[in-house]
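1. sharing a model that was predicted from the sequence below.
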Amino acid sequence: MLLILLLAFVVIVNCLYYLYFVPFTFSRTGTKISTAAYPVSVLICAKNEAKNLKDHIPLWLAQDYPEFELILINDASSDKTLEIMEHFAEQDSRIRVVDVKSNEAFWGSKKYALTLGIKKAANKRMVFTDADCRPASSSWIRHMVSQFSEEKQIILGYGGYLRRPGMLNALIRFETIITAIQYFSYALRGNPYMGVGRNLAYTSNVFYAHGGFTSHMNVLSGDDDLFVNKAATATNTALQYHQDSFTYSIPKKKWKHWFQQKKRHSSTASRYKPKHKVLLGAYYIFNVSFWILAILACLYSSWKIAILLIIFRILVQYIIVGKGALLLKESSLIPFIPFLELFLVCLQLSIFISSKTSKRSTWN
């Protein structure tokens, strides 16, 4: 009977988390755009991204927005990244190239390169994305910038991944929507804790006011989430999740590469504010506990009651997380939500263990 009681407690906590997500997942399909048209700088930091830049620079330049510049930052690339940047810059005066040379003190640090790009930006309102990202529409900039105001200095956007066949792609996209549901929900309730560099906007005022990346320059990742965790508040942060404001990245094709990427990202979580570490850590712990206790209760306790609890929890999950998946245009994942979650929590556990013994590498 103890197993059933423990399972019931875990299910209740799981459902409380899901209910916390309801204001976001059951919100409208996106925020409206205003008529304001602030001059803006779009910044892309690239390291050995020649092919992606060749494909994506035309998409960024084709944005339907009256006044913007494109800051392309070459982070000591060894391929033709700089050549591609300079080629497009010769053809379009809106492009400004920042060529970052190897710096022994900041070797492999995207934050150092990005800081130089921010210093080069002519406009205080800045939109950030990655070289492997493409905007979902020609109004991407307009949607992101529209949320700026005198009070709102940080705009959190959604950066999804392109749909491809296979289990790895489904897992990548599922992990992405779960992360987005969490950071959008927390921010909507006045407790922002992260954003993604694939689609993020903030002003130079808030960047310099919080010392930029100086407090975590030695951490490989975190130019997005650690900065937002430090600088974002309930009053200075806004959300933009209209489908035309999305960006889509090229997903990893091999398990090994995605695993390595997740290991790098996991290095930032320990630097979040204590309240965020507790809330996010508890979410993961209770998800893991649910699956362990569900199996144990079915095997060693009253399996009928256990099945009812499992069905109830999964039903709540389907309704709330499924609604979030619809909002973020990932409806094809909905039938597989519990299976993807089980797979994900197991992989996250292995990533956490592995990250404790891994060595530092460069950001790309």
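-> That came through, no problem.
2. from here on, contacts and neighbour counts on C-alpha atoms
-> Will do.
3. next SSE downstream of the longest helix along the chain?
-> For the chain, the helix with the greatest residue count under DSSP state H is helix 274-300. The C-terminal neighbour of helix 274-300 among helices and strands, as given by DSSP states H and E, is helix 303-327.
4. gap between that next one and the chain center?
-> Chain-centre distance of helix 303-327: 25 Å, with CA atoms, centre = their mean, to the nearest Å.
5. next, the angle from it to helix 274-300.
-> Angle, helix 303-327 to helix 274-300, by axes from the mean of the first three to the mean of the last three CA atoms, to 10 degrees: 140 degrees.
6. so which bits of helix 303-327 are buried?
-> For helix 303-327, a neighbour-count test (16 or more other CA atoms under 10 Å) marks 303, 306, 309-310, 313-314, 316-327 as buried.
7. one more to weigh against that first structure:
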Amino acid sequence: MVALDIIFYIFVAIVFIQLFYYLIFLRSFAFLKPRQTTKTAVPISVIVCAKNEEENLKQFIPSILEQDYPNFQIVLINDASSDETLSVIEDFAERFNTIKVVNVKNTEAFWANKKYALTLGIKAAKYDHLLFIDADCKPVSNTWISEMTAAFGDKKSIILGYGAYTKIKNSFLNKLIRFETVLTASQYFSYANMGIPYMGVGRNLAYTRTLFFEANGFINHINVRSGDDDLFVNQMATSENTALCFSPESFTESVPKTTVKAWLKQKRRHISTANYYKKSHQFLLGLYYISQLLFWSTGIFLLSYLFNWEIVTGLFALRILVQWIIIGKTAKKLNESDLVFLIPILEIFVILTQLAIFISNKISKPRTWK
């Protein structure tokens, strides 16, 4: 019984830690209303880095070309593709004079390194303000550029946006992918709103070239295969220079993975970059994920023995209710309302997935971005 007492007190402490995160941190974005901004047509370069993306480029580049914005260029980077990506890019460039082509060939020093390709694209960009989107991604509206650039200001040089994934009917994996994306957005938006920005996503992110050069580009983490987006933001974002953009018209939408294996491979690459975050960010994020795991494991363990089941059940229900309200409100704000009903189930699968990825990354490291 002594062991059960200890586990019970651990469970109570974990519940309070979880409530702290939801009611202090994640509530920050859930109840945040979009700020009114004055639309300013600053010239902007849209950066698209593509590696073996010929079909996606054909499908999604027109959605950028159709943007209702007076002054922008598109920098299309071919990162040593082995398919017809370069031909597709050059075809677009022949038809549209707003497109700049950057053809990157592998070098021994930067073999298969996306950051090297992006650096060449950023240097080739015409304008100081840069807006990033992935090759397998499209803006959800023709005002995407104007929505994102409106957040730039005298002090704001980093803009964090939301990158959604296309909905696939009757697919639990798709719901899981989108729920994990909502959880991630809930955190990086909330932390940034509280003045401690720690990451952004490259499929919808903006910053200035001046800031890029101030950081000496990606030099601090050039040997880390992933992290061209979140590690740069983690290094350079501050409470003063970072702004949020989460109006529905500012979202982008990416092609989701359709197999568990492909998704896990993608997430392994993304999660591996967290080891290079600032220590304070690692602590806050790590404590949140550990407390999630312990909440479910200790709670279910105690209930299986009916140990103080009235108190355990009450605390269990309280935490789930608070999460349902906070994450549910966030999901609705990000146009993911269909996920709300499944939040507890999806959370369990996300926790197990993250645990599996953590173990896999300890055994072997993901090596390339494609």
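-> Perfect, I can see it now. What you see is a predicted model; the values in this text were computed from it and never measured.
8. just give the TM-score of the two.
-> The TM-score (TM-score structural alignment, normalised by the length of the first structure) is 0.98; 363 aligned residues with a CA RMSD of 1.0 Å.
9. that older thread, other SSEs contacting the longest helix of the first structure?
-> Counting contacts by 3 or more CA pairs under 8 Å, 6 or more residues apart in numbering; DSSP states H and E, helix 274-300 of the first structure is packed against helix 2-25, helix 303-327, helix 337-355.
10. where does the second one end up in the second structure?
-> For helix 303-327 of the first structure, the aligned range in the second structure is residues 309-333, judged by TM-score structural alignment.
11. who's in contact with the matching stretch?
-> 12, 15, 18-19, 22-23, 26-27, 29-31, 182-183, 186, 299, 302-303, 337, 339-340, 343-344 (CA atoms under 8 Å, 6 or more residues apart in numbering).
12. now, of those, which are buried?
-> Buried members of the contacts of stretch 309-333 of the second structure, scored by 16+ other CA under 10 Å, are 12, 15, 18-19, 22, 26-27, 29-30, 182-183, 186, 299, 302, 339-340, 343.
13. strands of the stretch 151-300 of the second structure, start to end?
-> Using DSSP state E, counting those that start in this stretch, the strands of the stretch 151-300 of the second structure run over 158-160, 163-165, 205-208, 242-244, 252-254.
14. how about the ones you listed in TSV, adding distance to residue 290 of the second structure and mean neighbour count?
-> Output for the strands of the stretch 151-300 of the second structure, formatted as TSV (distance: least, CA to CA, whole Å; neighbours: other CA atoms under 10 Å):
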stretch	distance to residue 290 of the second structure	mean neighbour count
strand 158-160	26	26
strand 163-165	26	25
strand 205-208	28	24
strand 242-244	27	24
strand 252-254	29	21
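15. got the ones you listed as JSON lines, with distance to residue 84 of the second structure columns?
-> As requested, those are exported to JSON lines (distance: least, CA to CA, whole Å):
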{"stretch": "strand 158-160", "distance to residue 84 of the second structure": "32"}
{"stretch": "strand 163-165", "distance to residue 84 of the second structure": "25"}
{"stretch": "strand 205-208", "distance to residue 84 of the second structure": "27"}
{"stretch": "strand 242-244", "distance to residue 84 of the second structure": "36"}
{"stretch": "strand 252-254", "distance to residue 84 of the second structure": "21"}
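16. which one of these lies nearest to residue 76 of the second structure?
-> Nearest to residue 76 of the second structure among the strands of the stretch 151-300 of the second structure is strand 205-208; the distance by CA to CA comes to 16.0 Å.
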